[in-house]
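Visitor: Provided below for reference: sequence and predicted model.
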Amino acid sequence: MQARPTEGTGGVIDDIERIGIATVLGLMTLVTFANVVARYVFNSNILWALETTVFLFAWLILLGASHGVKISAHIGVDVILNLLPPGLRRAMVLLSVGLCLVFSGLLLVGAWQYWWPFATTRAWFEVNDIPMVFFPDLMAELFNEGEEYEKMPRFIPYAALPIGLLLLTLRFLQAGWQIATGRRDMLIASHDSESEEMMAEMSREADAGTLDQALHPSRRDGER
């Protein structure tokens, strides 16, 4: 059983993840394509392209990890779980959710402790190559005692850590609640459900072929 469509807070998280993933993928594609054109057509180079794609890839991984929990895309093994009775299976799945929450919670605390100094006492730290183009005067006034940034401050790309891990933790909480209330069976996609979907698809294709032969018997005669 897959998770049902969510509303409210879950819907907001859905929007953040989907828009974020689409935006990051689009920017990565655009920057990489522009750099390839600059290198092979104009014999030049976009200095900040590599660093930009590295940071964007980090955002993509962390947002994707969160969204993967929602759509049951993470890899897992359910051989033993499928042998258990429903009640014990749910208990084991909830135990795994609890362990995932502990893991993501520890990562979230560590990510916050790592990121927060870059937004406060070390806000003057800049990245290596990416120029500061987003509200430079305002950012300098708020975070750098009025001194203008030449490059993007590190706390902006590094924010992927606390934001991504916060979303991941919220997704595990959401999944745990759905499993506890019977709206979801597993954290991962069940292999049995995948097999059933595959068999159903094959059955539909076979039925479509039979119907086509019934409607167009001349095709079958011609093939003979």
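Guide: Noted; the coordinates are in hand. Predicted model only: the values in this text are computed from it and were never measured.
Visitor: please count neighbours and contacts with C-alpha atoms only from this point.
Guide: Noted.
Visitor: which of the residues in the one helix or strand Gly98 maps to are buried?
Guide: Element membership of Gly98 [criterion: DSSP states H and E] is helix 86-119. Buried residues in helix 86-119, counted by 16 or more other Cα atoms under 10 Å: 89-90, 93-94, 97, 100-101, 104-105, 107-108, 111-112, 114-116, 118-119.
Visitor: past that helix, which element shows up next along the chain?
Guide: strand 126-131.
Visitor: doesn't Phe33 make contact with Ile46?
Guide: No: using Cα atoms under 8 Å, Ile46 makes no contact with Phe33, being 10.7 Å away.
Visitor: so which residues of the protein form strands?
Guide: 126-131, 151-153 (DSSP state E).
Visitor: before we move on, the earlier item: what is the helix holding Gly98 packed up against?
Guide: Helix 86-119 sits against helix 155-158, helix 160-180, with contacts defined as 3 or more Cα pairs under 8 Å, 6 or more residues apart in numbering; DSSP states H and E.
Visitor: gap between stretch 156-164 and the chain center?
Guide: With Cα atoms, centre = their mean, to the nearest Å as the basis, stretch 156-164 stands 14 Å off its chain's centre.
Visitor: what residues does it touch?
Guide: Stretch 156-164 is contacted from outside by 55-56, 58-59, 62-63, 66, 108, 111-112, 115, using Cα atoms under 8 Å, 6 or more residues apart in numbering.
Visitor: repeat that for stretch 4-22.
Guide: Contacts for stretch 4-22 (Cα under 8 Å, 6+ apart): 60, 63-64, 66-67, 167, 174, 183-184.
Visitor: center of this structure - which residue?
Guide: Nearest to the mean C-alpha position of the chain, by Cα atoms, centre = their mean, lies Gly64 at 1.2 Å.
Visitor: so the spatially closest residue to that residue that is not a sequence neighbour versus Gly11, what's the distance?
Guide: Spatial nearest neighbour of Gly64, chain neighbours left out: Ile21 (7.0 Å); criterion: Cα to Cα, 6 or more residues apart in numbering. Per Cα to Cα, to the nearest Å, Ile21 is found 15 Å from Gly11.
Visitor: okay, pairing it with this:
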Amino acid sequence: MKALLNVYSKIMDVIDKILRVIVGIAMVVMVIVIFYQVILRYVFNASNIWSEELARYLMCYSVLLGAAIAVRKYSHLQVDFVINMLPARGRCIAVSLCTLVGIGFLGFFCQYGITLCATTGHSISAGTGLPMSVAYACLPIGSVLMILMSVEVILRELVKFQELGHKKKGVQA
């Protein structure tokens, strides 16, 4: 199990690095576009139709891709009062079960996102001229990435559960 976790974690490390670069670039572009829009509007008393829309789409992608990074690092806001009261092996089980419930939700979220992309593929965004399916693609992309990261969380918890069991028996893992 630990060997599987190590291989999977290395794959997730690569995906994590790529996501961090994409989110970083998206945030920089978003700030530049918003700054451009503010200067255009308040200094030159003019505006354009694409900047606000592009910034909104970049924000959506940043949030959902960033959420995948946060899943991997246990960085989401959570109420862990009850989980912290459990013994160590019980915490592993509770975290794994909660993560499985999250994967179930993300499955529905992904399905909804795919349906939304399919039904809006013919619609074109007024400002950017992109198909609306590009804007909505952040939903299935983000949910699939969160599912992949959640699988790593579960694998980590199972390895921890196994190691705690070996320590309890006095066996070195």
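Guide: Structure received. Bear in mind the structure is a predicted one, so any value in this text is a computation, not a measurement.
Visitor: corresponding residue for the residue nearest to Gly64 of structure 1 in structure 2?
Guide: Structural alignment (TM-score structural alignment) places Ile21 of structure 1 against Val23 in structure 2.
Visitor: do the same with Val127 of structure 1
Guide: So, by TM-score structural alignment, Val127 of structure 1 is matched to Ser125.
Visitor: mind listing what that match touches?
Guide: Neighbouring residues of Ser125 of structure 2 by Cα under 8 Å, 6+ apart: 131-132.
Visitor: what residue of structure 2 matches up with Val41 of structure 1?
Guide: Checking TM-score structural alignment: Val41 of structure 1 goes with Val43.
Visitor: next one: Asp192 of structure 1
Guide: Using TM-score structural alignment, Asp192 of structure 1 sits opposite a gap in structure 2.
Visitor: Asp192 of structure 1: neighbour count?
Guide: For Asp192 of structure 1, the neighbour count with other Cα atoms under 10 Å is 12.
Visitor: equivalent analysis for the one 10 residues further on, please.
Guide: Applying the criterion other Cα under 10 Å, we find 12 residues in the vicinity of Met202 of structure 1.
Visitor: distance-wise, check the residue lying closest to Leu167 of structure 1 once chain neighbours are set aside relative to Ser44 of structure 1.
Guide: Spatially, and ignoring its direct neighbours in sequence, Leu167 of structure 1 is nearest to Ser66 (5.8 Å; Cα to Cα, 6+ apart). Noted for Ser66 of structure 1: a distance of 37 Å to Ser44 of structure 1, by Cα to Cα.
Visitor: what about those two, which has more around it?
Guide: Ser66 (24 against 12).
Visitor: quick one: contacts for the more buried one?
Guide: 17, 164-165, 167-169, 171.
Visitor: who wins for most neighbours among the residues you listed?
Guide: Busiest of the contacts of Ser66 of structure 1 [other Cα under 10 Å] is Leu168, holding 27 neighbours.
Visitor: counterpart of it in structure 2?
Guide: Aligned partner of Leu168 of structure 1 by TM-score structural alignment: Met146.
Visitor: that match is in contact with Val71, isn't it?
Guide: Yes: judged on Cα under 8 Å, Met146 of structure 2 makes contact with Val71 at a distance of 6.4 Å.
Visitor: can you pick out the most distant pair from the contacts of Ser66 of structure 1?
Guide: Greatest spatial distance in the contacts of Ser66 of structure 1: Glu17 and Thr169, 13.5 Å, computed using Cα to Cα.
Visitor: structure 1: which residue goes with Ser96 of structure 2?
Guide: Under TM-score structural alignment, Ser96 of structure 2 pairs with Leu94 in structure 1.
Visitor: quick one: neighbours of Pro157 of structure 1, just the number.
Guide: Using other Cα under 10 Å, Pro157 of structure 1 has 17 other residues around it.
Visitor: what residue of structure 2 matches up with it?
Guide: By TM-score structural alignment, Pro157 of structure 1 lines up with Ala135.
Visitor: for Ile25 of structure 2, see how far away its match is.
Guide: Ala135 of structure 2 sits at a distance of 17 Å from Ile25 of structure 2 (criterion: Cα to Cα).
Visitor: over to Tyr57 of structure 2?
Guide: Applying Cα to Cα to Tyr57 of structure 2 and Ile25 of structure 2 gives a distance of 13 Å.
Visitor: which one of these two is surrounded by more residues?
Guide: Ranked by neighbour count (other Cα under 10 Å), Tyr57 of structure 2 and Ile25 place Tyr57 first, with 18 against 14.
Visitor: map that one across to structure 1 for me.
Guide: In structure 1, Tyr57 of structure 2 lines up with Phe55, judged by TM-score structural alignment.
Visitor: so for its match, what's the nearest residue that isn't a sequence neighbour?
Guide: Distances taken as Cα to Cα, 6+ apart place Pro157 nearest to Phe55 of structure 1, at 6.1 Å, with adjacent residues excluded.
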